[in-house]
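1. Mind folding the following:
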Amino acid sequence: MNRSTTDGAPGRDELARRAVEALDRVACAASRELDRHAAGYGLSDAKLEVIEALCCKGERRACLHALGDELGVTRPNVTKLVDGLERGGLVERLPHPTDGRMVHAHLTDRGAALAEDALPGREVLVRRIWDALDDDELAQLVELLGVVADHAGAGATTTP
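-> Next up is the predicted model:
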């Protein structure tokens, strides 16, 4: 195993392990904070993300399929999220204007009011998570993580 180089510096295997652990710690800490914030509004952060996405759409509506793609969740998951939001009166399902096979999720007035209250606090939390980095460092991190995500999505494999 390539734990360290001959000069005592961590080897690639060790650095890769540390990178995964660091990403996991950041993701878990961010998820906890964002879920805690959303819970104050009776939601999960995933549901608050759906509301945020709908706020950014024309007429506050989007096709469930496109919404799932945008949020990076499966069709069954976006359906469950919208089901829960619909039960809470925050979202309603409407027929697609031109394709009878498709359904739109539409943010209700109640959902828009909740978004107006909840989303500014979510933005503050997201910014605060990254306060340890200046703008240039954050831009570099975003670029580097994009490279890694593209590589992982392209079917990166491990060798025995």
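
2. From here on, just use CA atoms for contacts and neighbour counts.
-> Will do.

3. quick one: buried residues of the top helix by length along the chain?
-> If you go by DSSP state H, the chain has its longest helix at helix 12-39. By 16 or more other CA atoms under 10 Å, the buried positions in helix 12-39 come out as Ala30, Glu33, Leu34, Asp35, His37, Ala38.

4. other SSEs contacting the helix or strand that comes right after it?
-> Toward the C-terminal end, the helix or strand that comes next after helix 12-39 (DSSP states H and E) is helix 45-55. Helix 45-55 sits against helix 12-39, strand 61-63, helix 64-71, helix 75-87, strand 103-107, helix 109-129, with contacts defined as 3 or more CA pairs under 8 Å, 6 or more residues apart in numbering; DSSP states H and E.

5. One more, so I can put them side by side:
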Amino acid sequence: MFPARRVVDERPRIANAIEALALIEAVLETLGALSHVVGEETELVRAGRLPDAMEREPRKTELAGIYMRGVEQVKLNAVALARFVPDQVKRLKAAHLAFQDLIETNQIVLATARAVSESIVRDLAGEANKPMRAAGYGPAATAGNAAYARPNSGPLMVSRQL
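-> I've put the predicted structure just below:
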């Protein structure tokens, strides 16, 4: 049998108030930067500047990863943080709640943009498939059957850049 190995936790433990404050400040700084990027993205989508909004995605992803690692550190050291800097823990919780509100707004704006885009594509598809001639003219009028009406055979072109 193999000897039992001691698993070393690579995440540092908070041992004093200075380390606790440093952790909270680092997480708050990351949260502030992430909030700024999400806020910019929201406003750009609202303004219909989707390509500009999409440019924020890599930075948003990077900051979200850093923030999540920070949150894991906070969870790992929750008892020490509550003991050393309880007021800062409250401050972090308040900032996290404000960020959740910002994310909700962002999701609403993105859902609205998605619904508008789908509506536009649906309307375009409907227009592209309408008959080219009025029902009173052409083969459909003489045959009495709309099966002979010619659909619009023109190409449908959709721009991916708005």
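
6. Post the TM-score for the overlay when you can.
-> After superposition, the two chains reach a TM-score (TM-score structural alignment, normalised by the length of structure 1) of 0.29; 71 aligned residues with a CA RMSD of 4.6 Å.

7. related to what we said a few turns ago, now, among the buried residues of helix 12-39 of structure 1, which is nearest to Gly146 of structure 1?
-> Checking the buried residues of helix 12-39 of structure 1 against Gly146 of structure 1 by CA to CA gives Ala30 as the nearest, at 18.3 Å.

8. Which strands or helices does the one helix or strand Gly32 of structure 2 maps to pack on?
-> Here Gly32 of structure 2, judged by DSSP H and E, is contained in helix 17-46. Helix 17-46 of structure 2 sits against helix 50-54, helix 57-76, helix 78-84, helix 86-128, with contacts defined as 3+ CA pairs under 8 Å, 6+ apart.

9. what would the helices and strands packed on helix 45-55 of structure 1 look like in a markdown table with distance to Val142 of structure 1?
-> Listed next are those as a markdown table, based on distance: least, CA to CA, whole Å:
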| stretch | distance to Val142 of structure 1 |
| --- | --- |
| helix 12-39 | 12 |
| strand 61-63 | 27 |
| helix 64-71 | 17 |
| helix 75-87 | 26 |
| strand 103-107 | 30 |
| helix 109-129 | 14 |
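
10. Geometrically speaking, which residue is the centre of structure 1?
-> In structure 1, the residue lying closest to the centroid (CA atoms, centre = their mean) is Leu71, at 6.1 Å.

11. what's the distance between Leu85 of structure 1 and His65 of structure 1?
-> Using CA to CA, to the nearest Å, Leu85 of structure 1 is found at 16 Å from His65 of structure 1.

12. Mind checking which of these two has more residues around it?
-> Under the criterion of other CA atoms under 10 Å, the comparison of Leu85 of structure 1 against His65 puts Leu85 first, with 22 against 18.

13. Closest one to Glu143 of structure 1 out of the buried residues of helix 12-39 of structure 1, please.
-> Ala30 (19.3 Å).

14. which non-adjacent residue is nearest Glu33 of structure 1?
-> Nearest residue to Glu33 of structure 1, sequence neighbours excluded (CA to CA, 6 or more residues apart in numbering): Leu125, at 7.4 Å.

15. Would you agree the one you found is in contact with Arg36?
-> No: if you go by CA atoms under 8 Å, Leu125 of structure 1 and Arg36 don't touch, sitting 10.6 Å apart.
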